[in-house]
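Colleague: fold the following and give me the result.
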Amino acid sequence: MRTWLPLILAVAAAPGLVAQPPRPSGPIVISPKRPDADPPGFIVIRPGGKVAPAAAQTPTLVTPTAAQNPAPAPNPDGNFDYWFAAAVEGERIGYLQWTAKSVEMNGKKYRHGTKHQQFTVDRFGQVVVQFGEESTVETPEGEVLLTTARQGLGKDQMLVLTGVVEGRTLKVKGEGVAATAADSVAWPMGVVGVAGEAKLFAGKKLAPGASFDYLTYFAQGNRVLKVTVTYDATEDTVLWQGVPARRLARYTSRMEPLGSLKLPAATTWADPDTGEPFRTEFDFPGLGGRVTFLRTTEAAAKAPIAKPLQLFNAQSIRLDREIADVHGRTSAVYKVTAARDDEPGTLFPTDARQEVKNLDAKAKTFELHVQAVRGPGMKAVPAPAPGPEFLGSSFFVNWDNAAVKGHAARAVAGLPPTAGAWDKAKAVERWVNQNMKAAEFSQSMATADNVARTLSGDCTEYAMLGAAMCRAVGVPSRTVLGLVYAPGPGGRPFLAYHMWFEAFAAGQWLPLDPTLGLGGVGPGHIKIADHSWHEERSFAPLFPVLRVLNAKPSVEVLRATP
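Modeller: A predicted model of the protein is given here:
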């Protein structure tokens, strides 16, 4: 089977940094336990506990004895209801339910396949349940006719996209809050649906090392991808502690790259005769290591999560030393080592604020030189004028509504009539920083109108609302995904995944971070990617972050300039 990562892209896009009221412009500290009161003059992020060494995070996944017979064999018409416990390095984090059932419409028979995935994670001390779902309606012969993808976004908000196959095109449209979303996806012949995917291994008689290909719809990226499956061996495999080994065939599945993003290969153990999957594993550093989906009973799969995965610990990059007053400094130079990436020099972009230098392709190391930007620079090289997509109202950065426009008007109300784009953008940053409510991590990728209604969330919500409000007052904007410096306990700082926005003013793209509200950013902000979100209904803009997570880079501080 292919890697079951698409349903958790919003989880993988780490929360980064969120201010707690009051929001002073001061130093940042990490506090593992909630104090009685925030120290005055500090912005506090709480990762929810100490960072444990890797060896301490690898307990054995124990499944109740009822899992000895995890599910009945499929009935004659091919219906099934598979349940998998999901774990990272042996620690349960949720479940996956994979079903197929026969349905009848207008006197014709079809098959409806569904994958529903639910993870329970700890985001800065707050336990959050996040989910994703994809489904297809297929003919008995396996031809896909309809697709549906659902993803939890924010408080009381869900992204729902449905697709209808018309010839060689999938016509995608949104439902509910995504009603204005529409797209067309190239649809080759032979795309395998959710129900059909469970039968890929049935009846396969391959020699070790032999492989076959199939096409799958990657819902979160809204595109069709090729998967290559290689048969490795048939072996005796122990699935659960205390349960005798059973004979299973082992396969390795590799999805084609999504641009520069290479999704991890997945290993699946399936019954050699029926092809029923019993375990799938893949390595994903963004969740802390080896991810396992283990076939079990519904009760065992849905059992309460005793120890939710701490995303901050899994997704932050530990630095070797501190940089005092990093957000007030002029520049910094980091040494990055990315041994897991094929082209490490392209992990981080070079732009007017940061530059990759001294790349050693053999050692897979380079220097990243980062400058502070706190307003228009007199010597800056003018950037090309932004296109209309940086002013338009899109699904995520949707400003053409009363809530966002009202907040934007209030943000710039005190400015003089001659105020320029930079003054307006700074006013927006200040207003978002001062009016967003206490950090609330249940939202994962809420749209700007939803944030304008709730005025709560983490850095992604701060950035989405800030970018939307800028556009509402005529200032082109885009969001930025990257890393931000955050001191940690014991003098060991981190780079945490983070989001902010850039506004186009004085012929330049200028960064602003409403989470911190400092009127610009220092060398503690490292960009990974920026995006307008124009006509975007998937999480494709997050893929560069997934690439960095997969690379699992190490970062050293070489020097910092006052």
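
Colleague: drop to CA atoms for contacts and neighbour counts, all remaining ones
Modeller: Will do.

Colleague: helices along this protein, start to end?
Modeller: Using DSSP state H, the helices found in the chain span residues 9-12, 194-197, 298-301, 311-315, 402-411, 421-435, 448-454, 459-472, 543-551.

Colleague: for A270, which of the ones you listed is the nearest?
Modeller: helix 194-197 (12.5 Å; C-alpha to C-alpha).

Colleague: report all helices and strands that the closest one contacts.
Modeller: Judged by 3 or more C-alpha pairs under 8 Å, 6 or more residues apart in numbering; DSSP states H and E, helix 194-197 is in contact with strand 91-105, strand 108-123, strand 126-138.

Colleague: now do the buried residues in that helix.
Modeller: 194-197 (16 or more other C-alpha atoms under 10 Å).

Colleague: follow-up on the earlier one: for the helices and strands packed on helix 194-197, which one sits closest to A301?
Modeller: If we rank the helices and strands packed on helix 194-197 by C-alpha to C-alpha, the stretch that ends up nearest is strand 91-105, at 5.5 Å.

Colleague: one more, for comparison:
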Amino acid sequence: MAVHRIDIRTQLNSSFDAGEGIAVAASGGAASSIPVGCRAQPASCGAEPPSVTATAPKEGRSNRTGRVRPWRLIAAMAAILAAAGCGGSADGPRSAPAAKTTSDAGSQPRERTPKALAPREVWESYFLKGQRVGYGTTKVQPEVKDGRELLRIEASQRYSIRRFDQLLEQEIWLTSLETPQGELLEFSTTVRQGGQPVKTVGRAVGNRLEMLIMSAGKTMPVNLPWSSDLGGFYRIDGSLLQRPLSPGETRRLRVLVPGANVVGEVELTAVGIESVALPSGSKQLLRIEAVLRLSGGEMRYTAWSDAEGEVLRTVYHDALGLEMVRSTKDEALKPLPKSEFDLGWDVVVRLKEPIEDAHRRKSIRYRLTLADADPSVLFAPGPGQEVRRLDDRRAEVVVRLLTPEETGRDPHDPRGADLPAGGPSADDRPTEADRQPNNYIQSDDPGVIAAAAEALEESPADKTRILSEWEKARRLESYVHRTMKRGGASQGFATAGEVAKNRLGDCTEYAVFLAALARSEGIASRVVGGLVYMEQAAGFGYHMWTEVFVDGRWVPLDATLGLGAAGPARLRLRHSNLAGGDMASMVVPVLQVVGKLQIDVVAVE
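Modeller: You can find the predicted model right below:
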């Protein structure tokens, strides 16, 4: 079994102090190690996810909670979204009134429990739709630095999920150095989804968190505002182990969410004691309802902890009910069974009737129904999309085809194509982040620059006129569609630099590559996550496309389809310029609707 050693102390000193690129790959040093190279082959494992039987809360019983980590949720969401690819409602947790609300800011912890500083190693098995799809391990090791008691946390996750009949594998590694109370000193994360890994290292310096994000040879510095009330990956564990929740109590903590590289707020509510059936037998556990709030929305999950403060089971309601169950190392590393669940075909939102020639229509009116949320909040208005709220669970959405020809103006007019009226709102105009290169949209990559030049190579007819930005954008879209090959379903998000070399991918790679080509030509761009109509499935599946800012407006283009304009057979959820490696803003809205959405077609034009 391969063993990776991630020494963040060496990386931070050599990179931040010297201002050079970081070799995050394995290094020696004094860092402790965890196995992260275990490979699972299809076989029978026999493990079954547990069930829960609720009982009335027991009076006067104290339960110590722990291990309710938001980083696991974001990692899980990223894995599921990547597996969802291009293209039954879960009951929400029951709530309980909070007797009191607390936070860690300015509070005095109780006397430290032995477990708060005890070294330990735990393993978990992951289940999706009742089938085991991966495992994770976390190792906590106390150390003393400059007379200060600290904790070094090392964790890894591995997922293997079937998507459109192919296997997608994702691996995540994390290391951090924190105080027992969760104050973050330094960290490192590495995420691999089939292609080149995306790596982030960071450290807290005064009132800011300094980070370096590396992908496919590109290193980008990113800083976040930082303060003493913001915690690291262990903040929740340290808080609850030293000052356990009581039934009915709610606690709010602000923490860094690794991988997403953003700050989120976690709200924990201790509900009461329940009987939970685990692989080792039924146990009386404290139920904890949790909400992780990010800029892209909020995600809900439920955890059950024992009297020692260890969480033995977690269910992520907004990640298709993904379950993480405490197990032994041997159980976690058993070969995975062949999955019957396909996180591509099986999450398509089927329509009652197919839409003929859907992507060449002028407009489509939809009625959306969500099981547990307001669709008018999740489906954002944007270029070509209007949203009207009907009630708490229903909305009407009209999507229109945007083309210069709609107004009859000449698209070759050097003054610019006359796109449908209505420029962007004041808060939706391009920012510098929509124009500059970043770790995913690598518009300064030599291969990307060369590809853009090839796409816009002059023809004899071009010499007599000036290309408008709109025509440039359409030529770039056509070029991506013609020169790329569909495939690579075994990888998740690749960078534009990688795509420029291998010209292989699915909708995420098509969207990111087109965005990078546009930026290299001075055209602001961003990617959009949402749903698109899949003719072969007669329904809507997850999809990503591109928006370019031309002639004073954002206009959608879809290089995967290559039609020269994005038609109305799509539903827009959220856009992002992917600055700072922010995939969370794309992940959260999609997972809030997967498995919970009904789409009815009202009218087609």
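
Colleague: let me see the TM-score of these two.
Modeller: A TM-score of 0.80 describes the superposed chains when it is computed by TM-score structural alignment, normalised by the length of the first structure; 494 aligned residues with a C-alpha RMSD of 2.9 Å.

Colleague: of the helices of the first structure, which stretch is the most buried?
Modeller: For the helices of the first structure, average neighbour numbers computed from mean count of other C-alpha atoms under 10 Å are highest in helix 459-472, which has a mean of 31.

Colleague: which residues in the second structure does that helix align to?
Modeller: Helix 459-472 of the first structure corresponds to residues 507-520 in the second structure, going by TM-score structural alignment.

Colleague: how much does the matching stretch stray from the first structure?
Modeller: Taken against the first structure, stretch 507-520 of the second structure registers an average deviation of 1.0 Å after superposition, with mean C-alpha distance after the TM-score superposition for the first structure.

Colleague: which residues are in contact with that stretch?
Modeller: 85-86, 434-437, 440-444, 448-449, 451-452, 473, 476-477, 480-481, 484, 493-496, 499-500, 524-527, 543-548, 558-560 (C-alpha atoms under 8 Å, 6 or more residues apart in numbering).

Colleague: re the thing from before, turn the helices of the first structure into CSV, columns for distance to L558 of the first structure.
Modeller: Conversion of the helices of the first structure to CSV gives the following (distance: least, C-alpha to C-alpha, whole Å):
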stretch, distance to L558 of the first structure
helix 9-12, 28
helix 194-197, 49
helix 298-301, 47
helix 311-315, 22
helix 402-411, 39
helix 421-435, 31
helix 448-454, 38
helix 459-472, 28
helix 543-551, 20
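
Colleague: of these, which approaches W83 of the first structure most closely?
Modeller: helix 298-301 (5.6 Å).

Colleague: how big's the offset between that closest one and the second structure?
Modeller: Counting by mean C-alpha distance after the TM-score superposition for the first structure, helix 298-301 of the first structure comes out at 1.4 Å.

Colleague: now for that helix, which elements pack on it?
Modeller: Partner elements for helix 298-301 of the first structure (3+ C-alpha pairs under 8 Å, 6+ apart): strand 80-88, strand 91-105.

Colleague: which of those strands sits most buried?
Modeller: By mean neighbour count, with neighbours taken as mean count of other C-alpha under 10 Å, strand 80-88 ranks first of those at a mean of 24.

Colleague: between that one and strand 91-105, how many degrees?
Modeller: Relative orientation of strand 80-88 of the first structure and strand 91-105, computed by axes from the mean of the first three to the mean of the last three C-alpha atoms, to 10 degrees: 160 degrees.

Colleague: where does strand 80-88 of the first structure end up in the second structure?
Modeller: Aligning strand 80-88 of the first structure against the second structure (TM-score structural alignment) gives residues 120-128.

Colleague: the matching stretch vs the first structure, average offset?
Modeller: Looks like 0.7 Å for stretch 120-128 of the second structure (mean C-alpha distance after the TM-score superposition for the first structure).

Colleague: gap between the helix or strand hosting L12 of the second structure and the chain center?
Modeller: In the assignment (DSSP states H and E), L12 of the second structure maps to helix 8-16. On the basis of C-alpha atoms, centre = their mean, to the nearest Å, helix 8-16 of the second structure sits 26 Å off its chain's mean C-alpha point.
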